[in-house]
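# Here's a sequence, model it:
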Amino acid sequence: MRIRATVAAVSGALALSALAVPAAQADDAASRADIAKIREAAQASSGKSALSTRAPEEGQPYALNVTFSNFKIAKAVKVGTTNHVSTKVTYTMTHGADVDIAADDFYTDPFIYKGAFDAPDNMLFGNNYGKCTPTSSTTANCTGTIDFYPADSELINSDAGSWKAGAMAIAFNGQDPDGETFDITKVGYKEQGSLASTLVQRYSKLTVNASPEPVKKGKTITVTGKLSRANWEDNKYHGYVSQPVKLQFRKKGSNTYTTVKTIKTNSTGNLKTTVTASTDGYFRYSFAGTTTTPAVNATGDFVDVQ
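Below is the predicted model:
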């Protein structure tokens, strides 16, 4: 889902509006809308995010005999202000022998969610449904993506941090949701959360400038810079305040940086400190990162000491 507001108003992780259709899947919008309706019906009937094993009742899909495991996703995904970011996921789907995963109207979809599975703060899917390759009569290896479009207001700053992953499957079994004889009790549906976790982080930038250049040995070098990170609410970069950042030095001819001192960014994310010139080399700032913001190193700035 690429909009936040609807989930908070509906009970259940995947009780999504039919309007919650990713823009990149406009060519498959009808199927997405149909699946959203099935999800909503499943949520309304069960009151939970994962359907229990039960016989279908009027107005409900039945619990599809599918489970998910071995979900793999990047440990962290760095998302900036405007660029589309896509991360690959893989998972295993185990299903009953009566489930035809090769059917044209069978779908599986990975997703990630922020907050509780039953009432998430936000959810994101991929641009396309997952694709599965059978490994036996009852198992398949599946791949998909999770896609991020920060410029489309699908994220807010508080979304940064830990997310969990899940997957769903739906079998329409020849039922046409737009047909006059549509019978939802013949549609199978299953969703499962807490399959894995990842960090969704606000992309960071770090600069450095050491001056004067050149400088006489024993004189003072002033090193300035700025640590900033993506703001998902105005699509700009703002200073990351009160963060510890290391000033590091690499002697000319060496490949190793050593830490000179640690200072904190000010109220605008700026950095400023001084050191005594001793030998030719490169100065850089280095930020270790947080759960919401990735680590970043500034490109070293060379100082010629005479």
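
# When you work out contacts or count neighbours from here on, use the C-alpha atoms and nothing else.
Will do.

# pretty sure Ser45 belongs to a helix, no?
Yes - the assignment for Ser45 is a helix, going by DSSP: H, G, I helix; E, B strand; the rest coil.

# Any figure for the gap between it and Pro120?
To Pro120, Ser45 is 18 Å away according to C-alpha to C-alpha, to the nearest Å.

# distance between the ends of stretch 271-281?
20 Å.

# go on, stretch 284-304?
The first-to-last residue distance of stretch 284-304 comes to 15 Å (C-alpha to C-alpha).

# And stretch 150-167, by the same measure?
Stretch 150-167: ends 22 Å apart by C-alpha to C-alpha.

# Quick one: residues in contact with that stretch.
For stretch 150-167, the external contacting residues (C-alpha atoms under 8 Å, 6 or more residues apart in numbering) are 2-4, 68, 71, 79-84, 108-115, 122, 148, 191-202, 231-233, 235, 291-293.

# Equivalent analysis for stretch 92-111, please.
For stretch 92-111, contacts defined as C-alpha under 8 Å, 6+ apart pick out 64-71, 89, 123-126, 129-131, 137-142, 144-146, 165-174.

# Tell me which stretches of this structure form helices.
5-8, 29-46 (DSSP state H).

# For the shortest one, list every residue counted as buried.
It stands for helix 5-8. For helix 5-8, burial by neighbour count (16 or more other C-alpha atoms under 10 Å) applies to Val7.

# What is the distance between that helix and the centre of its chain?
In terms of C-alpha atoms, centre = their mean, to the nearest Å, the centre of helix 5-8 is set 18 Å apart from its chain centre.

# circling back to that earlier point, can you say which of the helices of the chain is packed in most?
Counting by mean count of other C-alpha atoms under 10 Å, helix 29-46 has the highest mean neighbour count of the helices of the chain, with a mean of 20.

# packing partners for that one?
Contacts defined by 3 or more C-alpha pairs under 8 Å, 6 or more residues apart in numbering; DSSP states H and E place helix 29-46 against strand 188-202.

# Next, count neighbours for Lys83.
In this structure residue 83 is Asn, not Lys. By other C-alpha atoms under 10 Å, 11 other residues sit near Asn83.

# looking at it, it is touching Tyr149, isn't it?
Yes - Asn83 lies in contact with Tyr149 (C-alpha atoms under 8 Å); the separation is 6.8 Å.

# Among the helices of the chain, which comes closest to Tyr285?
helix 5-8 (38.8 Å; C-alpha to C-alpha).

# quick one more, to check against the first:
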Amino acid sequence: MRATLGIVTGALALTAFAAPAAQADEHVGNTKISNVVVNGGKPIVLGATAKKTVKVKFTVTDNSGVWRAAAQLFHGKSIETADSAAASGSTWIKCTKVSSTKATCSANYTFTAGANANNSVAGTWKTWAIAQAKDNNYVQKDNAKSFKVQRATKLETADASPEPVIKGESVTVTSKLTRANWNTGTTGGYGSQSVKLQFKKAGTSTYKDVKTVKSDSTGAVTATVKATVDGTYRYVFAGSSGTAAATAVGDTIDVQ
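So this is what the prediction gives:
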């Protein structure tokens, strides 16, 4: 992490300006960074032993033309105090000229469960970026874009029983919620979480909330409802900043 920052700031020191990474946003001239997109705008979700490479892309503009740019992904209050990071592998990233005043810059970054992705850094990450123009104007953003890095979750296929069921009688729907543990490289039950039971009436396309239940210590979820019409039950977990959402495959019941 700090070695990477040293490369970037060291390279910048050789130019006509020095832009220290430890400080907040810096801006000289009319250079701009915009349209920053990390992983296509989607959260980065990792399983217990997963390794995933994502792309960061942004636009740089300056009336003198774009020279170069750099970017790093990090977790923490600032890049100087970051407790984890993902580097591009080189000091300067690829910038493709769009016009005399605009370029599109991009690079790939890798997240590895158990390495730069451990349980304590699940949640909001930031994008540090800097761009320099041909006239040596530059802009540095301490956080050009925030994004989520999340532990993968799964809801097992819902199981509604008995099947078929007599109209007016009870049907019990079960599933299990699990979550990846990046520290141990395993996946286990995710307990004490609110999970919604939803129902989609036969012949319709929309699920509606039925009730909310809590997963037990093993991650198991159970709900009992009265059967009235044919349809499909499923469970949905909303997730959180550091934990991905999950939706169970539904189970269709026949009400007689």
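
# Any of the contacts of stretch 92-111 of structure 1 buried? List them.
The neighbour count (16+ other C-alpha under 10 Å) marks 64-69, 71, 89, 123-126, 129-130, 138-142, 144-146, 165-172 as buried among the contacts of stretch 92-111 of structure 1.

# Please tell me how far the residue lying closest to Ile170 of structure 1 once chain neighbours are set aside sits from Thr82 of structure 1.
Nearest residue to Ile170 of structure 1 in three dimensions, chain neighbours excluded: Tyr189, at 4.5 Å (C-alpha to C-alpha, 6 or more residues apart in numbering). Applying C-alpha to C-alpha, one obtains 35 Å for the distance of Tyr189 of structure 1 from Thr82 of structure 1.

# So which of these two has more stuff around it?
More crowded of Tyr189 of structure 1 and Thr82, by other C-alpha under 10 Å: Tyr189, with 26 against 16.

# quick one: contacts for that one?
Applying C-alpha under 8 Å, 6+ apart, the residues near Tyr189 of structure 1 are Ile38, Arg39, Ala42, Leu51, Pro61, Tyr62, Ala63, Leu64, Met168, Ala169, Ile170, Ala171.

# Nearest to Phe287 of structure 1 among those residues?
Nearest to Phe287 of structure 1 among these is Met168, at 37.9 Å by C-alpha to C-alpha.

# Would you mind listing the residues in contact with that closest one?
By C-alpha under 8 Å, 6+ apart, the contact list for Met168 of structure 1 reads Thr108, Asp109, Pro110, Tyr189, Lys190, Glu191, Gln192.

# so how far is Lys88 of structure 1 from it?
With C-alpha to C-alpha as the criterion, Met168 of structure 1 and Lys88 of structure 1 are 16 Å apart.

# what's the answer for Asp159 of structure 1, then?
Noted for Asp159 of structure 1: a distance of 20 Å to Lys88 of structure 1, by C-alpha to C-alpha.

# neighbour count winner among those two?
Comparing Asp159 of structure 1 with Lys88 by neighbour count (other C-alpha under 10 Å), the higher total belongs to Asp159, at 21 against 13.

# if I line the two up, what does that one land on in structure 2?
Asp159 of structure 1 maps onto Val121 in structure 2 when the alignment is built from TM-score structural alignment.

# Repeat that for Ile38 of structure 1.
Using TM-score structural alignment, the equivalent of Ile38 of structure 1 in structure 2 is Gly10.

# same question, Arg202 of structure 1
Alignment note (TM-score structural alignment): Arg202 of structure 1 maps to Arg151 of structure 2.

# Just give me the neighbour total for its match.
The burial count for Arg151 of structure 2: 29, using other C-alpha under 10 Å.

# For the residue nearest to it when sequence neighbours are not counted, give me its contacts.
Counting by C-alpha to C-alpha, 6+ apart, Thr243 is the residue found nearest to Arg151 of structure 2 once chain neighbours are left out, at 4.8 Å. By C-alpha under 8 Å, 6+ apart, Thr243 of structure 2 lies in contact with Ala122, Gly123, Gln150, Arg151, Ala152, Thr153, Arg179.

# Map Thr243 of structure 2 across to structure 1 for me.
By TM-score structural alignment, Thr243 of structure 2 lines up with Thr293 in structure 1.

# if I look at its match, how far off is Ile170 of structure 1?
36 Å.

# Ok, Gly126 of structure 1 next?
Using C-alpha to C-alpha, we find Gly126 of structure 1 at a distance of 16 Å from Ile170 of structure 1.

# which ones are touching the residue nearest the centre of structure 1?
Of all residues in structure 1, the one closest to the mean position by C-alpha atoms, centre = their mean is Val200, 4.4 Å from it. By C-alpha under 8 Å, 6+ apart, the contact list for Val200 of structure 1 reads Ala76, Val77, Lys78, Val79, Asp159, Ala160, Gly161, Ser162, Trp163, Thr292.

# Counting neighbours, which of those residues comes out on top?
Val79 (26 neighbours).

# Quick one: map that one onto structure 2.
Under the alignment (TM-score structural alignment), Val79 of structure 1 maps onto Leu46.

# need the contact list for its match.
Neighbouring residues of Leu46 of structure 2 by C-alpha under 8 Å, 6+ apart: Lys52, Thr112, Ala113, Val149, Gln150, Arg151, Ala152, Ala180.
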